[in-house]
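In: Coordinates for the following, if possible.
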Amino acid sequence: MAISDKKVAFLLTRGVEQVELTSPRGALDEAGATTVIVSPSEGTLQAMNGDWDHADEFTVDVPVSQAKVEDFDALVLPGGTLNADALRLDEDAVALVKAFFAADKPVAAICHAPWILAEADVAKGRKLTSFVATKTDLINAGAKWEDSEVVIDGNLITSRNPGDLDAFNSAIANALS
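Out: Sure, this is the predicted structure:
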């Protein structure tokens, strides 16, 4: 599936779960999309394996304070407990998520990343899924939480964990095609 004219922002910071970044990014790169790492941090970011073990480092392409929704076709929010917790406390990151929803562009979030949707006040009334530890927070934010490998509600795509990456990646590519 060719999506060579699409540009996708990956919003993340230190502590991102490596496979939840590299798997969807690799799938989109392979399909011809341009992927861009957007972050409140500068320089390089330390990814993690399972929140405990250091993995690779990734270079930030665009500071979140300079990212504009009109420059991108979709937004991907990889998980990682530390990553998601830090992003939901960053005003520019939350504002960017809100802007993607206001523009009705695809937003894909996996694992702990849906926490950011609660902070951005865009989870209310939405069907979604996430890592089970965030379920109560999302329900309290008004979401309709489901235990499924991928849940699509309008422009929102969510998955639970790395075991769901094939379905997550396919759903993102389909939303862009």
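
In: can we go C-alpha only for contacts and neighbour counts from here?
Out: Will do.

In: Point me to the residue sitting closest to the centre of this protein.
Out: residue 77 (1.0 Å; Cα atoms, centre = their mean).

In: and that residue, what does it touch?
Out: Applying Cα atoms under 8 Å, 6 or more residues apart in numbering, we find residue 77 in contact with 10, 11, 12, 107, 108, 109, 110, 113, 114.

In: mind redoing it with 10 Å?
Out: The contact partners of residue 77, taken as Cα atoms under 10 Å, 6 or more residues apart in numbering, are 9-12, 16, 20-21, 83-84, 87, 97, 107-114, 116-117, 158.

In: To compare with the earlier structure, here is another sequence to fold:
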Amino acid sequence: TRSAKPQDRGVATQVLPDLALANVDAEDYSAIVFVGGWGSSQYQYGFEGTYHNSAYQPQPGVVFDVNRLVKAFDVADKPVAAICHGVTVLAWARVDGVSPLQGHTVVATPGGMPGFRSGSLDFADAQYPARWQIEANGATMLTAGSIGDPLSAADDVVVDGNIITAENDDSADRFARQIALSVRPGR
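Out: The predicted structure follows:
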């Protein structure tokens, strides 16, 4: 229940959550959604590297709660959605020991991920693609622009079972509409 300061182009705004993740019950919600930006890295349950920027480093209690929720939504066959770098949160989640993305087709940012260390290897910011995190966890990631209009990411949204993914902020409108459709009664 810490306050958060969104990166909203200089407007001094704080988000004050009124419910801790530990107290969230998936039965009370229709879908779970992870938005992108490198900050979403802090919710990666199974990531074993160390991010250079400590703000991105997963905290055990928080990632445990996030993973518990991803599992609950997935097991209940409710929509589990992510856009841009947020797809890596789903890649590193674990449901019965495997990523909920394993065997699914997804889209996500074609860009890089935050700099990190893993064993003796060290990678700078954006040196390693986010695709690696997704495909290393068993998903097939489509090439950017491969859905519909190849010159636009606006239509780059994939629904594979209860998993809904989108490429980036250009895809946000279609992503939001798809989530809304998926939670309609009688879907």
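
In: returning to what we had before: how far away is the residue nearest to the centre of structure 1 from residue 28 of structure 1?
Out: Using Cα to Cα, to the nearest Å, residue 77 of structure 1 is found at 14 Å from residue 28 of structure 1.

In: now for residue 98 of structure 1: what does it line up with in structure 2?
Out: When structure 2 is aligned by TM-score structural alignment, the residue opposite residue 98 of structure 1 is residue 71.

In: Quick one: the helices in structure 2, in order.
Out: 60-75, 87-92, 130-135, 172-182 (DSSP state H).

In: So what's the residue count around residue 30 of structure 2?
Out: By the criterion of other Cα atoms under 10 Å, residue 30 of structure 2 has 15 neighbours.

In: oh, I was asking about residue 81 of structure 1
Out: 20.

In: And it, what's its match in structure 2?
Out: Residue 81 of structure 1 maps onto residue 38 in structure 2, by TM-score structural alignment.

In: Could you double-check that that match lies in contact with residue 58?
Out: No. Look at residue 38 of structure 2 against residue 58 with Cα atoms under 10 Å: they stay out of range, at 11.8 Å.

In: What count of nearby residues applies to residue 78 of structure 2?
Out: 21.

In: swap that for residue 23 of structure 1, sorry
Out: The local packing of residue 23 of structure 1 (other Cα under 10 Å) involves 17 other residues.

In: Looking for the alignment partner of it in structure 2.
Out: In structure 2, residue 23 of structure 1 lands on no residue (TM-score structural alignment).

In: Make sure residue 23 of structure 1 is indeed in a helix.
Out: Yes. Counting by DSSP: H, G, I helix; E, B strand; the rest coil, residue 23 of structure 1 is found in a helix.

In: Test my guess that it contacts residue 166.
Out: Yes. The pair residue 23 of structure 1 / residue 166 is scored as a contact, 8.4 Å apart, by Cα under 10 Å.

In: where do the strands sit along structure 1?
Out: With strands called from DSSP state E, structure 1 shows them at 7-11, 34-39, 44-49, 53-59, 62-63, 74-77, 107-110, 127-128, 144-145, 150-153, 156-159.
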